[in-house]
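Chemist: below is the sequence, then the predicted model.
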Amino acid sequence: MRMSAPGGERRGKLRRDAELNRRKIIAAAREVFREQGVRATLDDVAEHAGVGVGTVYRRFANKEELVDALFEDMIDNVEAILRETIPGKDAWSALSSTLERVCELQAFDRGLREVMLGTGRGPQRRDQVMSRVAPAADRLLQRAKDEGALRPDTQPWDLPMIQLMVAAISEHTGHPNLWRRYLHLILDGLRARPDMGTDLPNPITDEMQLLATLEDSSAQSIRSQDHPSNG
């Protein structure tokens, strides 16, 4: 009978331990950045994860690398939500379910969002969203319009704006589930109806300018945290 080499078992255990530590670090970083924003350090993340500082620095040379990993993890989660909710459902059910799950994922992530968009690699992270998430979201919106469920004047950039609005409810009230009430009110307004009145005002005509404005807003928030007012 063929036996596994002890050295191979040890290497496998080390790989499993390393992956477990990496997951712990990313989970801890999400909570730390959510609470502290840009002020958070890798030392803070290590303490929250319950691992040694050296363990964090062996995997992430600096905070930017850790934010990259967090962002990649978030994009993976959003892609998974899109994959799971779209098949086998009518477009409206898929759209409303997807939006609710994504909002749930990001409900309390203002600090993390500011770090992601407002630091050095914000534009590259934005491009990842555009290339990996936007096409599937756009197809879902178009399906809902084609099926007559979604008002035809809805635009792709309405979805991230809705996420920002919903997240603001959590940020300003601290209520863990209040955002669900207002998301359902918004969803009700997105439905196409025979008695629908005028078109939505102020359509978004320059998506790149809107993105740049969001990034600039995040960067300003980070600068204000770094240099608080003495007043």
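Modeler: That came in fine, so what should we check first?

Chemist: going forward, measure contacts between C-alpha atoms and count neighbours the same way
Modeler: OK.

Chemist: quick one: buried residues of the biggest helix by length in the chain?
Modeler: As assigned by DSSP state H, the longest helix anywhere in the chain is helix 6-36. Buried positions in helix 6-36, judged by neighbour count with 16 or more other C-alpha atoms under 10 Å: 21-22, 24-35.

Chemist: in TSV: these, plus distance to residue 169.
Modeler: Output for the buried residues of helix 6-36, formatted as TSV (distance: C-alpha to C-alpha, whole Å):
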residue	distance to residue 169
21	33
22	31
24	28
25	28
26	25
27	23
28	23
29	23
30	19
31	18
32	20
33	19
34	15
35	16
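
Chemist: element containing the closest residue to residue 114 other than its chain neighbours, please.
Modeler: Using C-alpha to C-alpha, 6 or more residues apart in numbering and skipping residues adjacent in sequence, the residue nearest residue 114 is residue 218, 4.7 Å away. Per DSSP states H and E, residue 218 falls inside helix 207-226.

Chemist: so what secondary structure elements neighbour that helix?
Modeler: helix 110-118, helix 122-132 (3 or more C-alpha pairs under 8 Å, 6 or more residues apart in numbering; DSSP states H and E).

Chemist: in it, what counts as buried?
Modeler: Neighbour counts over helix 207-226 (16+ other C-alpha under 10 Å) mark 215-216, 218-219, 221-222 as buried.

Chemist: the longest helix of the chain to helix 207-226, inter-axis angle?
Modeler: Helix 6-36 and helix 207-226 are oriented at 90 degrees to each other (axes from the mean of the first three to the mean of the last three C-alpha atoms, to 10 degrees).

Chemist: what's stretch 60-71 in contact with?
Modeler: By C-alpha atoms under 8 Å, 6 or more residues apart in numbering, the residues outside stretch 60-71 that reach it are 26, 29-30, 41-42, 115-116, 120-121, 125.

Chemist: okay, one more to line up with it:
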Amino acid sequence: MTDDAGTPLAAKPTAASAPSETPAAATAPLRGRAREARDNDRILLQAAREVFAQRGWQAPMSAVAEHAGIGIASIYRRFPSKDDLVLRLRSLALCEVIEVARASLTGVVATEPLTPGLAKAVEAHQGVSAVARFLRLHITMATGPLTVGSWRQALTSPEIEQNTGELRSALDALIAHDAEAGYVPQNFTAADLMLGVVHLRPNLPTSIERATEIHTRHLELYLLGLAATAATPSLVSGFGATWNEWLSFHTVEDSA
């Protein structure tokens, strides 16, 4: 629920590739060393997310190691370069958003979800609006702030491009469901929804509890606005953001 969670960014390609971990890959329960390795990765990646969200991609690997409470050599054994770590973070963040989007529509959660506690959260956020469930889950479950600025200098890979396409498909399905039911305007787009995710969950300098309270309040106002616009489209002018526009907002041009 980047920042954020990493968002779908179109940036200059790199030869490095991120290890694959899609929602489908998490269906079988892990045991023994595999579970321990997964848990250790989560600790490291969460620490890296927090450091990069606060300091940007320029933050040194030593800062990540210190925040995670491990030696820097341990990071380089897992990720040979900083680019590899960045790619892993971005792919994982995208997969988490995809997982939440699919679960918001179907109510089905993998046995070993990428987001711990997702199954219980899905049950707690029952409702007929898939978009509302998706946004509520993101606000309460996201493992890092989804901040646009901190992700602008990110690299990309074929895997991340594939993740981006899967995310759009998942969001399109959510929106189609809600548009047919009259919960969102007919011209509401996947890019509109992702822009809402960014604006509804900024990184606030306060306690987690208070930040969640503020985010939830703003979400309620946002959902009321969507419902009102669905009933009376003329309330809002202009056209929805396109997916290409969303990608372009995060594009890093290759200066070489």
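Modeler: Perfect, I can see it now. None of the values given here were measured: they were computed from a predicted structure.

Chemist: give me the TM-score for these two chains.
Modeler: In this superposition the chains share a TM-score of 0.72, using TM-score structural alignment, normalised by the length of structure 1; 201 aligned residues with a C-alpha RMSD of 3.1 Å.

Chemist: before we move on, the earlier item: next secondary structure after the longest helix of structure 1?
Modeler: Remark: after helix 6-36 of structure 1, the chain's next helix or strand is helix 42-49, criterion DSSP H and E.

Chemist: and the helix or strand that that following helix is followed by, which residues are buried?
Modeler: The C-terminal neighbour of helix 42-49 of structure 1 among helices and strands, as given by DSSP H and E, is helix 53-59. By neighbour count with 16+ other C-alpha under 10 Å, helix 53-59 of structure 1 contains the buried residues residue 56.

Chemist: give me the mean deviation of the following helix or strand past helix 53-59 of structure 1 from structure 2.
Modeler: Sequence order places helix 63-85 as the next helix or strand after helix 53-59 of structure 1, per DSSP H and E. Mean deviation of helix 63-85 of structure 1 relative to structure 2 after superposition (mean C-alpha distance after the TM-score superposition for structure 1): 1.8 Å.

Chemist: what's the matching range in structure 2 for helix 63-85 of structure 1?
Modeler: Aligning helix 63-85 of structure 1 against structure 2 (TM-score structural alignment) gives residues 82-104.

Chemist: how far away from the center of its chain is that stretch?
Modeler: Stretch 82-104 of structure 2 sits 6 Å away from the centroid of its parent chain (C-alpha atoms, centre = their mean, to the nearest Å).

Chemist: pretty sure the residue nearest to residue 114 of structure 1 sits against residue 120.
Modeler: No: between residue 218 of structure 1 and residue 120 there is no contact under C-alpha atoms under 8 Å: 11.3 Å.

Chemist: name the nearest residue to residue 43 of structure 2, sequence neighbours excluded.
Modeler: Distances taken as C-alpha to C-alpha, 6+ apart put residue 68 closest to residue 43 of structure 2, at 6.8 Å, once the chain neighbours are dropped.

Chemist: quick check: the aligned residue for the one you found in structure 1?
Modeler: That one, residue 68 of structure 2, aligns with residue 49 by TM-score structural alignment.

Chemist: any idea how far residue 169 of structure 2 lies from residue 189 of structure 2?
Modeler: Per C-alpha to C-alpha, to the nearest Å, residue 169 of structure 2 is found 11 Å from residue 189 of structure 2.

Chemist: tell me which of those two has more neighbours.
Modeler: Set side by side, residue 169 of structure 2 and residue 189 show more neighbours around residue 189, with 21 against 15, by other C-alpha atoms under 10 Å.

Chemist: ok, the more buried one touching residue 174?
Modeler: No: judged on C-alpha under 8 Å, residue 189 of structure 2 makes no contact with residue 174 at a distance of 10.1 Å.

Chemist: how about residue 150 of structure 2, what does it touch?
Modeler: By C-alpha under 8 Å, 6+ apart, residue 150 of structure 2 lies in contact with 3, 52-57.

Chemist: show me what residue 118 of structure 1 aligns to in structure 2.
Modeler: Residue 118 of structure 1 maps onto residue 153 in structure 2 when the alignment is built from TM-score structural alignment.

Chemist: I'd guessed its match sits against residue 59; true?
Modeler: No: look at residue 153 of structure 2 against residue 59 with C-alpha under 8 Å: they stay out of range, at 11.8 Å.

Chemist: and the two? which has more neighbours close in?
Modeler: The residue with more neighbours, out of residue 153 of structure 2 and residue 59, is residue 153; 18 against 14, by other C-alpha under 10 Å.

Chemist: relative to residue 93 of structure 2, how far out is that one?
Modeler: Per C-alpha to C-alpha, residue 153 of structure 2 is found 16 Å from residue 93 of structure 2.
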